[in-house]
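Chemist: sequence plus the predicted model coming up.
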Amino acid sequence: MNLFVLAGTEDGRHLAGELELRGHQVWVSTLTEYGAQIAEAQGLQTRYGALNQAEFIALIQQNSIEGLIDATHPYAEKIHELARHVSEEVGIPYLRWERPKIVQETSPLIHWAADLAEAGALACRLGQRIFLTTGSKNLKDWLELPGFKEREIFARVLPRSEVLVQCEALGLKPYQIIAAQGPFSQRFNEALWEQLKIDVVITKESGQVGGTDEKIKSCLNLGIPVIVLERPRTEYSEPMESMEDFMKRVEELK
């Protein structure tokens, strides 16, 4: 089959590679050039850059795509909706790979939040020095939350020049910006948060691939509260137990 895979994440690239090994013709799309470079290094046929609806449809039609697989980040709501709409428009199947969630631990240090506002309010009650491990996409929204201007905010972001410019434009000082690419080990997290004297950590439920387990374990070991932002709820997400289960669904499209 000719498959178009939206794969800006590690598990998305792995999925695309597995599909190729099974004899499918796979086209991979990533948002960033860096993501495309990683995919190309893995031998995948790749393009990069944001897509509008017309460009999306044109790519599918030009390459005779028979199935659209959305393996983007669990929190990439806009591209999920666009991909689903485009697949309906051109009349091809849409399959959403939803990476498995973490196994939830029970601890008074673990707090779940439905959205940024709830997470921000919790964080302000729990401490003064707040560490964001949620990336740069919604950084402006975080920093504008009530109470955050009175807190010491630290943000871990990708080490890219445009991201650093964004952080500086939002008023973050160099000591508040931790520019590094994850996922990170539990030992690394603990050393960093101890050095920065962090009171509370905010993260997303990005699954094991995204390092969520390590973040939570680090917090529990240090006795630091951790706030986990819940995944967006969508009517079309169908989490699979494993990638093998998902592959079986793809094979059924033949």
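Modeler: Everything's here; your move.
Chemist: going forward, measure contacts and count neighbours with C-alpha atoms only.
Modeler: Fine.
Chemist: just the buried positions in stretch 65-76, please.
Modeler: Under the neighbour-count criterion of 16 or more other CA atoms under 10 Å, stretch 65-76 has I65, E66, G67, L68, I69, D70, A71, T72, H73, P74, Y75 buried.
Chemist: from the residues you listed, which ones fall inside strands?
Modeler: In this view, the buried residues of stretch 65-76 that belong to strands under DSSP state E are G67, L68, I69, D70.
Chemist: and the last one, how far is that from M247?
Modeler: For D70, the distance to M247 equals 13 Å [CA to CA, to the nearest Å].
Chemist: another structure for you, compare them:
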Amino acid sequence: MRVLILGGTAEARALAAALAPEPGIHVVSSLAGRVSNPRLPAGEVHEGGFGGPEGLAAWIHDNAIDSVIDATHPFAARMSASAAEVARRTGVPLLVLRRPGWTEGPGDSWHRVASLDAAAGLLPSLGRKVFLTTGRRSLPVFTAIDGLWFLARSVDPPEPPIPANVRILLARGPYTVEGERELIAEHRLDVLVTKDSGGAMTTAKLVAARELGLPVVMVDRPPLPDGVRLVSTVDAAVGWLGGR
């Protein structure tokens, strides 16, 4: 069985590590190439895009792929849409593996919004010094807002020029609660903006925000394409593949 994992997440790497040693399974993990020096999964790796649904369908055909598991980031809506379209068109079985999103708990002050634009519109009413953790590509949505200062954290640097009201912090998780508390205190941040990515690697900022009384602007995930099968754990994905 030849399995294509659309990857780039910790779950995708864990899935590849679980499948690669199995006899009779050949794993190919696809990385979009948007992060420099990515953590490479076990097995064969395909780097770069496919060129939309047409390119993905051709690649699946040319490489005799039997099953596809979409384990991309919860906000990789375009890739998920392409995978779903190709599965409908070709009949190649598709499974979506998504870690659960975060849940607001006692002491949290979350403001859920549907988009980055909505998050930007809400910010002036919540604070002036913003901890921005929505990724380097989102900077233009926020930086034109008057009266706000941003500490923007990302794995890779954003495209220049960088506005004067933005300080870039290059870092890769996992993070600690103590480290996040110190970062918030050092820069006197008073509001956090993040996407509902879920997972343990970056949850420390939410704990620190709760402990320090910071409001959190939480951008909801885009909806999955209609009709796809969804699981939330690597074990469930392995079981689905075993059933095939």
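Modeler: On my side now, so go ahead. On a predicted model such as this, the values are computed, not experimentally measured, just so you know.
Chemist: quick one: map P225 of the first structure onto the second structure.
Modeler: Using TM-score structural alignment, the equivalent of P225 of the first structure in the second structure is P215.
Chemist: tell me who's in contact with that match.
Modeler: Counting by CA atoms under 8 Å, 6 or more residues apart in numbering, P215 of the second structure touches D108, S109, W110, H111, L126, D190, V191, L192, A209.
Chemist: mind listing the strands for the second structure?
Modeler: In chain order, the second structure shows strands spanning 2-6, 26-31, 44-47, 67-70, 94-97, 110-113, 129-133, 149-154, 166-170, 191-195, 216-219, 229-231, with DSSP E as the criterion.
Chemist: turn those strands into TSV, columns for distance to R88 of the second structure.
Modeler: Listed next are those as TSV, based on distance: least, CA to CA, whole Å:
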stretch	distance to R88 of the second structure
strand 2-6	16
strand 26-31	20
strand 44-47	23
strand 67-70	12
strand 94-97	9
strand 110-113	31
strand 129-133	34
strand 149-154	35
strand 166-170	39
strand 191-195	29
strand 216-219	29
strand 229-231	12
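Chemist: and those: which comes nearest A17 of the second structure?
Modeler: strand 26-31 (9.3 Å; CA to CA).
Chemist: packing partners for that closest one?
Modeler: For strand 26-31 of the second structure, the elements it packs on are strand 2-6, helix 10-19, strand 44-47, judged by 3 or more CA pairs under 8 Å, 6 or more residues apart in numbering; DSSP states H and E.
Chemist: buried deepest among the ones you listed, which one?
Modeler: strand 2-6 (a mean of 23; mean count of other CA atoms under 10 Å).
Chemist: and the nearest residue to F142 of the second structure once chain neighbours are set aside, what does it touch?
Modeler: What sits nearest to F142 of the second structure in space, not counting adjacent residues and going by CA to CA, 6 or more residues apart in numbering, is A120, at 5.6 Å. For A120 of the second structure, the set of contacting residues under the criterion of CA under 8 Å, 6+ apart consists of V141, F142, I145.
Chemist: would you mind measuring from A120 of the second structure to N165 of the second structure?
Modeler: To N165 of the second structure, A120 of the second structure is 15 Å away according to CA to CA.
Chemist: wait, E44 of the second structure touches L19, no?
Modeler: No - taking contact to mean CA atoms under 8 Å, the distance of 11.5 Å between E44 of the second structure and L19 leaves them out of contact.
Chemist: anything in contact with each of the two?
Modeler: Overlap between the neighbourhoods of E44 of the second structure and L19 consists of V27, taking contacts as CA under 8 Å, 6+ apart.
Chemist: tell me the contacts of C167 of the first structure?
Modeler: If you count contacts by CA under 8 Å, 6+ apart, C167 of the first structure has them with S136, L139, I177.
Chemist: now it: how far from Q62 of the first structure?
Modeler: If you go by CA to CA, the gap between C167 of the first structure and Q62 of the first structure works out to 39 Å.
Chemist: A169 of the first structure too?
Modeler: Counting by CA to CA, the separation of A169 of the first structure from Q62 of the first structure is 40 Å.
Chemist: more neighbours, these two?
Modeler: When A169 of the first structure is set against Q62 and neighbours are counted by other CA atoms under 10 Å, the residue ahead is A169, at 11 against 8.
Chemist: please pull up the equivalent of the more buried one in the second structure.
Modeler: Aligned against the second structure - with TM-score structural alignment as the criterion - A169 of the first structure pairs with P161.
Chemist: so R98 of the second structure touches L230, yeah?
Modeler: Yes - shown here, R98 of the second structure and L230 form a contact pair, counting by CA under 8 Å, at 7.2 Å.
Chemist: I153 of the first structure -> the second structure?
Modeler: In the second structure, the residue paired with I153 of the first structure according to TM-score structural alignment is F150.
Chemist: can you count the residues close to D245 of the first structure?
Modeler: D245 of the first structure is flanked by 11 other residues according to other CA under 10 Å.
Chemist: what about the aligned partner of it in the second structure, distance to L95 of the second structure?
Modeler: With TM-score structural alignment as the criterion, the equivalent of D245 of the first structure in the second structure is A236. Between A236 of the second structure and L95 of the second structure the distance, using CA to CA, works out to 10 Å.
Chemist: just E178 of the second structure next, same as before
Modeler: Between E178 of the second structure and L95 of the second structure the distance, using CA to CA, works out to 37 Å.
Chemist: now flag whichever of the contacts of A120 of the second structure is closest to V3 of the second structure.
Modeler: Using CA to CA, the shortest approach to V3 of the second structure within these belongs to V141, at 37.1 Å.
Chemist: please tell me I have it right and that closest one contacts D117.
Modeler: Yes - applying CA under 8 Å as the test, V141 of the second structure and D117 come out as touching, 6.4 Å apart.
Chemist: what is the aligned counterpart of G179 of the second structure in the first structure?
Modeler: Under the alignment (TM-score structural alignment), G179 of the second structure maps onto F188.
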